[in-house]
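Colleague: Here is a sequence together with a model predicted from it:
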Amino acid sequence: MPIQILPARLANQIAAGEVVERPASVVKELVENSLDAGATRIEIDIEKGGAKLIRIRDNGCGIGKDELTLALSRHATSKVSTLEDLEQILSLGFRGEALASISSVSRLTLTSRTAEQSEAWQAMAEGRDMAVKLQPASHPQGTTLEASDLFFNTPARRKFMRTEKTEFGHIDEVIRRIALSRFDVDLVLRHNGKQVRQYRAGRLPSQQDKRLAAVCGPAFMNSALKLDSEHHGLRLWGWLAPPSAARAQPDVQYTYVNGRMMRDKLLNHAVRQAYGDRLPAEGHAAFVLYLALDAREVDVNVHPAKHEVRFHQSRLVHDFICQVLLQVLEQQPQPEPPLRVNTDTGELEQPLETTASAADRSATRRESISYQAPRHGYGGGLSARESRPSAVSRGEWQGIDGLLTTVAAEQNTAGQKTASSPLPTPYPVSSTHDTAVPPAESISGQPLLLIKERGLVVLYRQGLWLCDLDRARAYADGLALLEVWQQGLTPQPLLLPIRLALDVKQQAALERHQPQLQKLGLELKTAAGDTIILTRVPQPLRHADLARLFPELLARLERETDAEPAALCQWLAAQGRSARQRWTMAEAIALWQQLQPDMPDEPPFLQPVAIEQQLDRWINGD
């Protein structure tokens, strides 16, 4: 077959395959044309899910009579005319393919009137012949475009359309996205003559909140964190749901670049990286984010449907978005659920019981407790400020008791029966309380059970303890920071410098502790008045809430005990670490072994498991 120029109708059919995927694509292209025309009210009428009729009516500037026929031609547009225009696109449409593509697969009628014309004119094009008929019509200023019988001349395309309900659902989602991109425009959506959506225009924040709640739901509106940040020509604003408000489906995820709705991979990756492991395993983030930047810094001419863009400084954009979202999320610390033991799964599903139930107590009277592991007390003792936790339940203790007995039996089988063995051999039962009597020597640290992938049950100093793995990791990180304390921590630049206003007392503390701040890797400069600007911080604080933490750091430096290098390094490590969702047993054991050589007398990450009082109540039938 020789090389030849494609006929116009065939070229439009090929273009339609890219632009007109389904009725929702037609609605998107036509509504964006109305927005480019300056419309403040747009009405969308749909019949049979868009297969029978799509009608878009607006009050924009309209199209002149002389341009109606040209508007239905391929590559005809009023939005770009030179290469320079293509390099800084501000309009939503610019290819000049939408109307020609739509008219090639439907019966299209375009009616419009400009402010200068005394009457409206109507252009009609149908199918492959592309012949345009022009006639006078009655119409107010603005444009109405009707596309009926979509894919009537391409049966192969039509059979890929889904049910009426499914196709209208996609149209509804398109209008929802557009409604969030232009709060200043009235949008009305009807299906089969019935009004389904009406988004009233609003410029006030309260009116915008109403539209946001109408699109994303009241639950998102009530929990969302509002953000607005600007840096070096980049501005990010919008709403972000905290991890505690994660959704079961990714149905509230809207991103916009210069007012254009996007499904861009770079933007989505930045959001995912900001959330990190804060989200639950089956949860999805919810957000409505708007990115504004110089039009010359972004190329929107990379996708036929304009769903993706290319940033000239993609790394800067990615890090800017990630950093802003991280700062917002760090300002919302999530409360840690209490650690609770479950015997069957090793997970903590219910609060620790403070008393045994009547059924448990009666069952205890009937049963003889086979308790062969040593009776664990509180071992190394508690500091004065710590209190004993609630006692574990009978069922929980039996699970731990069984585990201790099993591990002890395995140790015996292996022949490890010396006094230095990590686990002692079973001891004879006391006749008084049916409880084992421990020997005098201490029990070495031994990991036993991973609880809800966050806590580790360990034997330590003749006691049963619960190790908070996140706090233990922060403690280990603090030890590592302490090793490089003498050389000073390495400062790293902030993508967004932090401005802080200090009172007189804080300014005095700042002057007194300037050497310590430099050794901590904090670099700052003074601004006008009582304001300082943080420009560099150590790695542990790069993603922390510095506006809250810096005044706290100054207060710690004023207190002699907290200003010690070890205390400061522990504090830094704790601020720079976010709680992990899950630990594996291998990771937990590795961390526990890492901590053994430098274990303090009162480890801040260990919590004694109170079982003695509970056992006494069971035995005595209280």
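Modeller: Arrived safely, thanks for sending. Residues are numbered from 1 along each chain as shown.
Colleague: contacts and neighbour counts: CA atoms only from here.
Modeller: Noted.
Colleague: so how far is Gln506 from Val288?
Modeller: 37 Å (Cα to Cα, to the nearest Å).
Colleague: So between these two, which is more surrounded?
Modeller: The residue with more neighbours, out of Val288 and Gln506, is Val288; 21 against 18, by other Cα atoms under 10 Å.
Colleague: For the closest residue to Ala547 other than its chain neighbours, which three-state class applies?
Modeller: Leaving aside its chain neighbours, Ala547 sits nearest to Leu500 (6.5 Å; criterion: Cα to Cα, 6 or more residues apart in numbering). Secondary structure state of Leu500, per DSSP: H, G, I helix; E, B strand; the rest coil, is strand.
Colleague: what does Gly38 give?
Modeller: Taking three-state DSSP, the label given to Gly38 is coil.
Colleague: contacting residues around it?
Modeller: Asn59, Gly60, Cys61 (Cα atoms under 8 Å, 6 or more residues apart in numbering).
Colleague: And Ala286, by the same measure?
Modeller: Counted by Cα under 8 Å, 6+ apart, Ala286 has contacts Phe220, Leu240, Ala241, Ala245, Ala246, Arg247, Pro250, Asp251, Val252, Gln253.
Colleague: For it, give its distance to Arg177.
Modeller: Taken as Cα to Cα, the span from Ala286 to Arg177 is 14 Å.
Colleague: what's the neighbour count on the closest residue to Lys306 other than its chain neighbours?
Modeller: Leaving aside its chain neighbours, Lys306 sits nearest to Val300 (6.5 Å; criterion: Cα to Cα, 6+ apart). Val300 has 24 neighbours, counted by other Cα under 10 Å.
Colleague: do the same with Leu204
Modeller: 10.
Colleague: OK, contacts around Leu92?
Modeller: Glu32, Asn33, Leu35, Asp36, Arg260.
Colleague: and if you look at His303?
Modeller: Val309.
Colleague: So which of the contacts of Ala286 belong to strands?
Modeller: The strands, defined by DSSP state E, take in Leu240, Gln253 from the contacts of Ala286.
Colleague: Show me which of the contacts of Ala286 are buried.
Modeller: Buried members of the contacts of Ala286, counted by 16 or more other Cα atoms under 10 Å: Phe220, Leu240, Ala241, Ala245, Ala246, Arg247, Val252, Gln253.
Colleague: Okay, one more to line up with it:
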Amino acid sequence: MPIRILPPQLANQIAAGEVVERPASVVKELVENSLDAGAGHIEIDIEKGGSKLIRVRDNGSGIAEQELVLALSRHATSKITDLDDLEAINSLGFRGEALASISSVSRLTLTSKTAEQSAAWQASAAGREMQVDVRPAAHPVGTSIEVLDLFFNTPARRKFMRTDKTEFGHIDELVKRLALSRYDVSWQLTHNGQSVRRLKAAVTDEQRQKRVAMLCGRAFAGQAAFIENRYGDVRIWGWIVQPQACSAQLQCQYSYVNGRMMRDKLLNHAIRQAYGDSLGPEQQPAFVLYLELDPRQVDVNVHPAKHEVRFHQARLIHDFVVSALADALAQLRPVAVAAAAVSSGYAEDHVREAAGGGYRAHGGYQAHQPAAARVNRELSYWQHSNNAGQTDTAAQKQIAATTADTRLAKPLIARNRYLLQQHGDDIVLTDLAASMAAYCAAQHISPVPLLLPQRLKLDREQTLVLTQQAGMFSAAGFDMVLTDDTLIVRAVPDWLRHTTLSHWLPLWLTQLAQSPHDNPLFCLLSMLLNANGLDAARLLESCPQLTADAHRVSVPLQLDASIAFLQEQIA
């Protein structure tokens, strides 16, 4: 047979076989386009499980009239322009195949308006050669896409569709995953005219936690611990359920890489390995985790539906995830064991060890997993190698900004506890533990309610300390109720909201019982900052006045001697 170029519609239908698996696949592609367009509100209307109608409407930037025809063409995209863009993709879409593929197996209508246009325009694809008809329309700034009669011209594909209930269940699950990837977007989902989900934009930490509880269930929210771990520009954060709370039923298992939802085999293997023997063969891990790294270090162009990625340093990323999560899970051990460790002096030694490490994890003050030091060294080498060819690293830029401006420069944070700032030729060193303790003692701190009140069992000594220091706790921003030996914590100061309360509070009370004359807040801040249980940068964000009111140690040093001075002060 002679070699021929395929007709456009046939080529698009072949591409649709990879991209459009079912109605949920269409919703995914359309919503990702909305997110890439900067939408802050997305409405999704479904009829008959998506087989009759899929409509996605957003308030994004819109598509210009002269680009509507191009938007429905294959290999047309605004996301990338050259090979360099392909190697560092920040957008969700980039292939330029979705709209052309969808329009080849449905009746698609695209209506859009940009802020610069006086009127909206509507485009629809029809005919064997996929001609696009463009006409004026009424529409606010943004885009609406209607997909009617999915697979109407491909009967074989339509036969594989399940019931309307099943297909909509896949769409609802997809919207849950998307809503957990973008807390700053408000979402609305309807099916056959009935509202199914209505989510407001979540801009505060409390609102984000409420969204997690709403989408993953209160059981998940009640058992999951917030974790955060970072080394250089590689960061993992989110919520993970401790092993004893995991069940055989499949719960929330959502992972994201640079905001892109994933079902990546490497990540799933790393998460399961982090649980180790603490998880039985019949138990399923539960998590909502976000991995962030340099886009140049991850290739998203390896799967048509973009469900999987390829890490350039796959083994290293795998080990980082295992080490970070295993460390966090190990710190979720019973409080009684941790308290016993404090009384024996074990935890104090390892607080100092943690203070010297490169990890930042909320909660727990134990030694890191044995692999953590190795992972740190390899990450450091990897990131140093990546930056070797650059003339300005982040640190160089920060030093340059300090030397170029004689005013108070942006502070450098060392050991997660000390601030290094410059006033002209003077170096100012600030101990955040002492400064924050003095700051809290000087004014009344407003409590911030917890999403779910924490219940803790206290022993006799801890209860005694709590009653003796009741005034201090109230002034520092705590709202607590003590009933017999059970403490109910309803609110904490804003700077403690992201810490693991159930871990450090019993340790703190035990420490105060053993050293009743110590400053309580200084003891708490020293313990949290030294063990990376409280992020110094987040502490400064919640208390911006702290740098102005801090207890400072000033010495007349030149900038080139600042590093040696800092090492001497915090060694």
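Modeller: Noted; the coordinates are in hand. The shown structure was predicted, so the numbers you read here are calculated from the model rather than taken from an experiment.
Colleague: before we move on, the earlier item: and the residue nearest to Ala547 of structure 1, how many neighbours?
Modeller: 18.
Colleague: Equivalent analysis for Glu568 of structure 2, please.
Modeller: Glu568 of structure 2: 9 neighbours (other Cα under 10 Å).
Colleague: And Ala120 of structure 1, by the same measure?
Modeller: 23.
Colleague: residue contacts, the closest residue to it other than its chain neighbours?
Modeller: By the measure of Cα to Cα, 6+ apart, the closest residue to Ala120 of structure 1 outside its immediate chain neighbours is Arg113, 4.4 Å from it. Shown in contact with Arg113 of structure 1 (Cα under 8 Å, 6+ apart): 61-65, 119-121, 139-143.
Colleague: Now, these that are in strands?
Modeller: Reading strands off the contacts of Arg113 of structure 1 with DSSP E, I get Ala120, Trp121, Gly142, Thr143.
Colleague: so which pair among the residues you listed is furthest apart in space?
Modeller: Trp121 and Gly142 (11.1 Å; Cα to Cα).
Colleague: shared neighbours, the two?
Modeller: By Cα under 8 Å, 6+ apart, the residues touching both Trp121 of structure 1 and Gly142 are Ser112, Arg113.
Colleague: Do a quick rundown of the strands in the stretch 201-350 of structure 1.
Modeller: Taking DSSP state E, counting those that start in this stretch as the test, the strands found in the stretch 201-350 of structure 1 are 225-231, 234-240, 253-257, 260-262, 287-292, 298-299, 310-311.
Colleague: quick one: the fourth one to structure 2 mean distance?
Modeller: Read that as strand 260-262 of structure 1. In the superposition with structure 2, the average deviation recorded for strand 260-262 of structure 1 is 0.2 Å (mean Cα distance after the TM-score superposition for structure 1).
Colleague: what do we get in structure 2 for the residue nearest to Ala120 of structure 1?
Modeller: In structure 2, the residue paired with Arg113 of structure 1 is Lys113, using TM-score structural alignment.
Colleague: Roughly how far does that match sit from Ser61 of structure 2?
Modeller: From Lys113 of structure 2 to Ser61 of structure 2 the distance is 8 Å (Cα to Cα).
Colleague: now swap in Tyr381 of structure 2 and tell me
Modeller: 41 Å.
Colleague: likewise Ala548 of structure 2?
Modeller: 41 Å.
Colleague: which of those two has more neighbours?
Modeller: Ser61 (20 against 9).
Colleague: what's near enough to touch that one?
Modeller: With Cα under 8 Å, 6+ apart, Ser61 of structure 2 has these contacts: Ala37, Gly38, Ala39, Lys113, Thr114, Ala115, Val141, Gly142, Thr143.
Colleague: any chance of the buried ones among the contacts of Ala286 of structure 1 in CSV, plus distance to Trp397 of structure 1?
Modeller: What follows is the buried ones among the contacts of Ala286 of structure 1, written out as CSV (distance: Cα to Cα, whole Å):
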residue, distance to Trp397 of structure 1
Phe220, 41
Leu240, 42
Ala241, 39
Ala245, 34
Ala246, 34
Arg247, 36
Val252, 44
Gln253, 45
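Colleague: so which of those residues would you say is closest to Gln516 of structure 1?
Modeller: Leu240 (36.0 Å).
Colleague: Isn't the closest one up against Ala224?
Modeller: Yes: the criterion here is Cα atoms under 8 Å, and Leu240 of structure 1 meets it with Ala224 at 5.1 Å.
Colleague: where's the alignment partner in structure 2 of Gly49 of structure 1 relative to Gly169 of structure 2, distance?
Modeller: Counting by TM-score structural alignment, Gly49 of structure 1 corresponds to Gly49 in structure 2. For Gly49 of structure 2, the distance to Gly169 of structure 2 equals 8 Å [Cα to Cα].
Colleague: can you give me the strands for the stretch 501-622 of structure 1?
Modeller: Counting by DSSP E, counting those that start in this stretch, the strands of the stretch 501-622 of structure 1 are 523-526, 531-538, 606-608.
Colleague: Which among the ones you listed is found nearest to Gly576 of structure 1?
Modeller: strand 531-538 (9.4 Å).
Colleague: That'll do, ta.
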